[in-house]
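K.L.:
here is my input; please provide its structure:
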Amino acid sequence: MPVKCCFYRSPPAEAMAWSESMDTLLANQAGLDAFRTFLKSEFSEENVEFWLACEDFKKTETAEKIASKARMIYTEFIVADAPKEINIDFSTRDIISRNIAEPTVRCFDEAQKLVYSLMAKDSFPRFLKSEIYRKLVNSQQVGTHKKWLPFL
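P.N.:
Below you'll find the predicted structure:
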């Protein structure tokens, strides 16, 4: 099922810069929004959502909040049959499962690296060839970045 979207365009030069690296793309809100819309069209948005949840989790300061956020991430992305289960190997999943009782801000690092690698090697190159990205780069409309508004 294709994702239909309506969006205000970023300047083509800004969109072209996203092709430099996935880090550049993820650091730019418009790029992140475009990539997320692309991943939704491929039914794999859980990858970027997990990566973003991990980035936020690493900024958590109190032990109480670390435990709470870790359980949320575990329940949403890691546990078998999770609503947004990510594709990671058994060994990584097992280590997280054993460590979730006493989580640290680094408890999802290995899984986050695996998901990042999957996106960088698989989804990101397809995104750069996608119609969504091509339309942004080929846009003749120049203006300030507004907001990407996906509609399903």
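K.L.:
please make it C-alpha for all contacts and neighbour counts, starting now.
P.N.:
Noted.
K.L.:
which parts of the chain are strands?
P.N.:
5-7, 148-150 (DSSP state E).
K.L.:
which one of those strands is the most hemmed in?
P.N.:
Each of the strands of the chain was given a mean neighbour count from mean count of other CA atoms under 10 Å, and the largest, a mean of 16, is that of strand 148-150.
K.L.:
quick one more, to check against the first:
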Amino acid sequence: MSYRGDVGGDFSEDAPRPPVPGEEGREGGLFSGKTASHWSESLPATKRRTDADLGFEPEGSVSPGGPCEPWAETLLALLDDRDGTALFLHFLRTLGCSALLEFWFACSGFRKVPEDAKERRLKLAKAMYRCYLCDGVVSRRITAETRCGVRDGIRQLRLDSSLFAQAHAQVQAVLQDGLFPLFLRSDLYLKHTQTVEQLPGSRLPGYQTTPSQGEELEKETHPPHNAANQKRAGDQEC
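P.N.:
Coordinates of the predicted model:
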């Protein structure tokens, strides 16, 4: 069996994107062109409050005496928790940059595809490149060198687990250093902690849980037929 490595020929702008982890068939999760500087400036709900109001230290770390979810201690702890991931994804959607988290999980899923399943790896790698790295918020948060490295790796059929490693790390840094602290200072997280404190075991309305990271990585990724690669209303270019 032979595999095609022609990236440019197969990555058409009209092709559908891969599904969001745990959200096959759901609308949303496409690209936004907002830059990191715009995310904090465009949301009055996430502006800085006093430490007493928020229950957080100035650096964005959780105060020992304040309300806190166990998964709020680190980004990776959050991403390993079903409810934490769902709330963080909901927050990112309000900023128009949920594609960053989608791509992070897609990279994790790619590593779980057996290396001898070359056809599956090629199909998934092409879909990820087309839908996240050709244009949109993810492509603007990684270096040109990294993006070109992924493209060349697909063309040359170098589909090992390191193909998206640099892009994965760079997107994780954006989430860790910028968006995760912003999330911990947001009204959404504050409201969540207050709700949990008052009603243990409760969940905020308006967002849905997603599969845990371990569950998602075992799933096959297929582009949905009903979700064309179009930007959502409200998404903006940089």
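K.L.:
and the TM-score between these chains?
P.N.:
After superposition, the two chains reach a TM-score (TM-score structural alignment, normalised by the length of the first structure) of 0.81; 139 aligned residues with a CA RMSD of 2.5 Å.
K.L.:
can you redo the strands of the first structure as a markdown table with distance to I78 of the first structure?
P.N.:
Formatted as a markdown table, these follow (distance: least, CA to CA, whole Å):
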| stretch | distance to I78 of the first structure |
| --- | --- |
| strand 5-7 | 30 |
| strand 148-150 | 26 |
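K.L.:
for E45 of the first structure, find the nearest of these.
P.N.:
strand 148-150 (12.9 Å; CA to CA).
K.L.:
returning to that earlier point: for R36 of the first structure, find the nearest of the strands of the first structure.
P.N.:
Using CA to CA, the strands of the first structure put strand 148-150 closest to R36 of the first structure, at 9.2 Å.
K.L.:
off-centre distance for the closest one?
P.N.:
15 Å (CA atoms, centre = their mean, to the nearest Å).
K.L.:
for F90 of the first structure, find the nearest of the strands of the first structure.
P.N.:
strand 148-150 (33.7 Å).
K.L.:
just checking, what packs against the closest one?
P.N.:
strand 5-7, helix 29-41 (3 or more CA pairs under 8 Å, 6 or more residues apart in numbering; DSSP states H and E).
K.L.:
I'd like those as TSV, with distance to E64 of the first structure appended.
P.N.:
What follows is these, written out as TSV (distance: least, CA to CA, whole Å):
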stretch	distance to E64 of the first structure
strand 5-7	39
helix 29-41	29
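K.L.:
just name the most buried of these.
P.N.:
helix 29-41 (a mean of 21).
K.L.:
give me the stretch of the second structure that it matches.
P.N.:
Alignment of helix 29-41 of the first structure against the second structure: residues 82-94, by TM-score structural alignment.
K.L.:
average offset of that stretch relative to the first structure?
P.N.:
With mean CA distance after the TM-score superposition for the first structure, stretch 82-94 of the second structure departs from the first structure by a mean of 0.5 Å once superposed.
K.L.:
re the thing from before, relative to N87 of the first structure, which of the strands of the first structure is closest?
P.N.:
strand 148-150 (24.6 Å).
K.L.:
OK, contacts around T193 of the second structure?
P.N.:
P67, C68, E69 (CA atoms under 8 Å, 6 or more residues apart in numbering).
K.L.:
okay, now the second one: neighbour count?
P.N.:
Put plainly, it is C68 of the second structure. 21 (other CA atoms under 10 Å).
K.L.:
that one and S162 of the second structure, how far apart?
P.N.:
35 Å (CA to CA, to the nearest Å).
K.L.:
for V171 of the second structure, same thing?
P.N.:
V171 of the second structure is 15 Å from S162 of the second structure, by CA to CA.
K.L.:
these two: which has the busier surroundings?
P.N.:
V171 (19 against 15).
K.L.:
what does L118 of the first structure correspond to in the second structure?
P.N.:
L118 of the first structure maps onto V174 in the second structure, by TM-score structural alignment.
K.L.:
in this structure its match contacts I142, no?
P.N.:
No. Using CA atoms under 8 Å, V174 of the second structure is not in contact with I142, being 9.2 Å away.
K.L.:
now the residue nearest the centre of the first structure: closest residue in space that isn't a chain neighbour?
P.N.:
Nearest to the geometric centre of the first structure sits V48, at 1.4 Å (CA atoms, centre = their mean). Distances taken as CA to CA, 6 or more residues apart in numbering place R36 nearest to V48 of the first structure, at 6.9 Å, with adjacent residues excluded.
K.L.:
check T85 of the second structure too.
P.N.:
Closest to T85 of the second structure by CA to CA, 6+ apart is L79, at 5.2 Å.
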